[in-house]
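> Need a 3D model of the following:
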Amino acid sequence: MQFIIISACLLGQSCRYDGQCREYPEITPLCSRKDIVLIPVCPEQAGGLATPRPAAERSKNGVFTREGRDMTAEYERGAREALRLARLYGCRWAVLKEKSPSCGSFCIYDGTFTRTLTEGDGVTAALFRKEGISVVGESRIPWLLEQL
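Coordinates of the predicted model:
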């Protein structure tokens, strides 16, 4: 049995920053595998942030709202909680929401609130990689399934 930690929003939980629930059809092949157990987590909620909450973006100096509120501590706390959960279940893989200041991998919004993308990882994705957990976004699920 393969335990994979996954952003709870990808499974349809209403934990997105705007409180909305979206469907992600990319997840269906992952959910249909009998040899995979998905462990949902929302690092933002685990870090103590409410839902809904102000949109935030990661910059080199931390994670901030458009109004300049520093939310770095909450994002870091949530990342540590997500890591604790991943370790508890022995997860070697994580499927995290792309572009997120917490979960984005390889490409995130640049902190200018202009929807400009830049190379980089969200806080949780960066911590997972540092701790040896492989991270993929929802668009890379077909590739992940080939690896398992």
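
> contacts, neighbours, all on C-alpha from now
Will do.

> what's around the nearest residue in space to residue 144 that is not next to it in sequence, how many residues?
Distances taken as C-alpha to C-alpha, 6 or more residues apart in numbering put residue 136 closest to residue 144, at 7.5 Å, once the chain neighbours are dropped. Neighbours of residue 136 under the rule other C-alpha atoms under 10 Å: 22.

> Which residues are in contact with the residue nearest the centre of the chain?
When C-alpha atoms, centre = their mean is applied to the chain, the residue found nearest the centroid is residue 103 (2.5 Å). Contacts were defined as C-alpha atoms under 8 Å, 6 or more residues apart in numbering; by that measure residue 103 touches 7, 43, 96, 97, 121, 122, 123, 124, 125.

> Another for comparison:
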Amino acid sequence: MKLCSACLLGINCRYDGRSKPSKKVLELARKEVLIPVCPEQLGGLPTPREQSELRGESVVTRSGKDITENLVRGAKQVLKIAKLFDVKEAILKQRSPSCGCGQIYDGTFTGTVIRGDGVTTALLKKHGIKVVSEEDL
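Model prediction:
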């Protein structure tokens, strides 16, 4: 059993109200249980919502609103789900400010990618949960 970014399973929960289904993830879901999670929604943000990126230790929207608290709250909820089901691994959406694993956008909204982890990925890793991106499958 693994956690999985809900958008990778075809659930419309991304900032733009759409999904980002991954063929590899959908194939894996036929073989094992993947628990869909969306940290942004679990943190109280609506769908659709304004695009956001990590900028240093903060998460800001394109218009400059700080939504760090929402992403931290969502990450804590995802961790709670992981503990509830004794999950040891997660497959999360690459470059997301919540779910990015090894790659995130740089906070300039120019499409520039830098090394780093999203808020949820960082928290899960801190608690010993292995996180991979859909691109690593």
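
> where does the TM-score land?
Once the chains are overlaid, their TM-score stands at 0.97 when taken by TM-score structural alignment, normalised by the length of structure 2; 137 aligned residues with a C-alpha RMSD of 0.9 Å.

> that older thread, now render the contacts of residue 103 of structure 1 as a markdown table, adding secondary structure, distance to residue 144 of structure 1 and neighbour count.
Formatted as a markdown table, the contacts of residue 103 of structure 1 follow (DSSP: H, G, I helix; E, B strand; the rest coil; distance: C-alpha to C-alpha, whole Å; neighbours: other C-alpha atoms under 10 Å):
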| residue | secondary structure | distance to residue 144 of structure 1 | neighbour count |
| --- | --- | --- | --- |
| 7 | strand | 15 | 26 |
| 43 | helix | 22 | 26 |
| 96 | strand | 12 | 28 |
| 97 | coil | 14 | 24 |
| 121 | coil | 18 | 24 |
| 122 | coil | 19 | 28 |
| 123 | helix | 21 | 25 |
| 124 | helix | 19 | 28 |
| 125 | helix | 16 | 31 |
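
> can you give me the helices for structure 2?
Remark: helices assigned in structure 2 by DSSP state H are 23-29, 39-42, 68-84, 119-126.

> looking at those helices, which is closest to residue 109 of structure 2?
When those are compared by C-alpha to C-alpha, helix 68-84 sits nearest residue 109 of structure 2, at 16.4 Å.

> if we can go back for a sec, so what corresponds to the residue nearest to residue 144 of structure 1 in structure 2?
Under the alignment defined by TM-score structural alignment, residue 136 of structure 1 is paired with residue 132 of structure 2.

> Now that its match has come up, it's in contact with residue 103, right?
No - counting by C-alpha atoms under 8 Å, residue 132 of structure 2 sits too far from residue 103 to count as a contact (11.0 Å).

> and residue 16 of structure 2, which of the helices of structure 2 is closest to it?
Closest among the helices of structure 2, using C-alpha to C-alpha: helix 39-42, at 12.2 Å.

> what comes up buried for the closest one?
Residues 39, 40, 41, 42 are the ones in helix 39-42 of structure 2 that count as buried (16 or more other C-alpha atoms under 10 Å).

> now stretch 96-113 of structure 2
Buried residues in stretch 96-113 of structure 2, counted by 16+ other C-alpha under 10 Å: 96, 97, 98, 99, 100, 101, 102, 103, 104, 105, 106, 107.
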